[in-house]
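**Student:** sharing a model that was predicted from the sequence below.
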Amino acid sequence: MNISIGNDHAGTEYKFAIKEHLESKGFTVKNYGTDSSNSVDYADFIHPVAEDVENKKADFGIIVCGSGNGANMTANKHQKVRSALCWNKEITALAREHNNANILSIPARYTAKEQVLEMVDVFLNTEFEGGRHQNRIDKIPLSC
């Protein structure tokens, strides 16, 4: 499975932990994030992840910033992206089961590293339920 990951300066430590965790499980990880704690603009590192997911170059995306909000807003500008801001494994499971989220947005400043690794596992191992939820997802994109 191919995973694209992106982060700003607040998410660098978590990005490295996630990347190592995923690679140890045999996932291929494309790193678009900064490798530094120097201040950067999150959008520069999130758009490439969303483009990979949108264009099916990645099965899923994982994005990390301080609150998770800026990264999440940026990713959701892409038409085929359903990025979910999650802060625990229960919300993460629902994002996959009910919303068929294809990008996980993580708030680095409000989660613990161990918690984040659990969320990543839940995200990648939870199936979309379909059914009534598919009708709702079909209504998300705007047609211009």
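**Tutor:** Noted; the coordinates are in hand.
**Student:** could you use CA atoms for every contact and neighbour count after this?
**Tutor:** Noted.
**Student:** surely Ile137 and Arg96 touch.
**Tutor:** No. Taking contacts as C-alpha atoms under 8 Å, Ile137 lies outside contact range of Arg96: 11.6 Å.
**Student:** out of these two, which sits in the busier spot?
**Tutor:** Using other C-alpha atoms under 10 Å, the more surrounded residue of Ile137 and Arg96 is Arg96, with 23 against 15.
**Student:** let's bring in a second one:
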Amino acid sequence: MKRHVLTESDVRQVAEGSRLTVPPGTIITPAARDAAAARRIEICRQSEDLARSVAIGADHAGYEMKERLKELLTQLGFSFYDFGTHDPRPVDYPDVAVKVAEAVSQGRFSRGIIIDGAGIGSCIAANKVPGVRAASCTDVATARNSREHNDANVLTLGARLITPETMREIVQVWLSTEVGAERHRRRVEKIMAIERKYLAH
């Protein structure tokens, strides 16, 4: 497995006085530690258990695919909590999406996966929760891009748009891909800075 290295440049992309969570096994350079101390940034290592924990949820349209997702996560060695729905009776997707998004935002789970009919409504709802970067993905390429370029922490899927096999491929790639080069981290931090700006009002 590829090991991550946290550099001084990475730290300087993070807002002063904030917390920076890094994956298990990350190598933190001495210069990165010095930069963090100077900028009052707390570096926290994500636990192995948390790194492999996923919050999941679906509306009635995504219920059957969610049940298949649970089997896949078990096969891949991930723990999960199912925020519903627990049967195919109609429910409103924003109610489920916000539960999953809040669980990720609060740090109770490292990532979240939400399934509805198209994957779009749940994505919009989840992105209203501070700290969430939800991406609606329809294939392996968008799944990889959402992680590598955007550090997406919530994946939304459309059960009416993809097959169960495509779901499996997307989820496996999404869970195994980490954020990429420094330029991507810098751009993600700019996204989060926009969020902080509007939360301050």
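**Tutor:** It's in. Everything numeric in this text was worked out from a predicted model, so none of it was measured.
**Student:** TM between them?
**Tutor:** The TM-score (TM-score structural alignment, normalised by the length of structure 1) is 0.96; 144 aligned residues with a C-alpha RMSD of 1.0 Å.
**Student:** leaving out chain neighbours, which residue sits closest to the counterpart of Lys80 of structure 1 in structure 2?
**Tutor:** Matched to structure 2 by TM-score structural alignment, Lys80 of structure 1 sits across from Gly131. Computed as C-alpha to C-alpha, 6 or more residues apart in numbering, the closest residue to Gly131 of structure 2 that is not its neighbour in sequence is Ser105, at 5.3 Å.
**Student:** aligned partner of that neighbour in structure 1?
**Tutor:** So, by TM-score structural alignment, Ser105 of structure 2 is matched to Glu54.
**Student:** swap in Gln172 of structure 2?
**Tutor:** By TM-score structural alignment, Gln172 of structure 2 lines up with Asp121.
**Student:** now do the same for the match of Lys80 of structure 1: helix, strand or coil?
**Tutor:** Secondary structure, DSSP: H, G, I helix; E, B strand; the rest coil: Gly131 of structure 2 is coil.
**Student:** Thr177 of structure 2 versus that one, what's the distance?
**Tutor:** Distance of Gly131 of structure 2 to Thr177 of structure 2, computed by C-alpha to C-alpha, to the nearest Å: 19 Å.
**Student:** looking at those two, which has the bigger crowd around it?
**Tutor:** Gly131 (18 against 15).
**Student:** is it true that the more buried one touches Ser110?
**Tutor:** No. Contact criterion C-alpha under 8 Å: Gly131 of structure 2 and Ser110 do not qualify, at 11.7 Å.
**Student:** all helices for structure 2, in order.
**Tutor:** Using DSSP state H, the helices of structure 2 run over residues 8-12, 30-38, 48-51, 63-76, 93-105, 120-126, 140-148, 164-176, 182-199.
**Student:** okay if I get those as CSV plus distance to Thr21 of structure 2?
**Tutor:** Shown next, in CSV, are these (distance: least, C-alpha to C-alpha, whole Å):
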stretch, distance to Thr21 of structure 2
helix 8-12, 11
helix 30-38, 12
helix 48-51, 11
helix 63-76, 23
helix 93-105, 13
helix 120-126, 21
helix 140-148, 16
helix 164-176, 17
helix 182-199, 13
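**Student:** between those, which one is closest to Leu20 of structure 2.
**Tutor:** helix 8-12 (8.2 Å; C-alpha to C-alpha).
**Student:** what does the closest one correspond to over in structure 1?
**Tutor:** Helix 8-12 of structure 2 maps onto no residues of structure 1, going by TM-score structural alignment.
**Student:** so which bits of that helix are buried?
**Tutor:** For helix 8-12 of structure 2, a neighbour-count test (16 or more other C-alpha atoms under 10 Å) marks 8, 10-11 as buried.
**Student:** same check on stretch 121-141 of structure 2?
**Tutor:** 121-127, 129-140.
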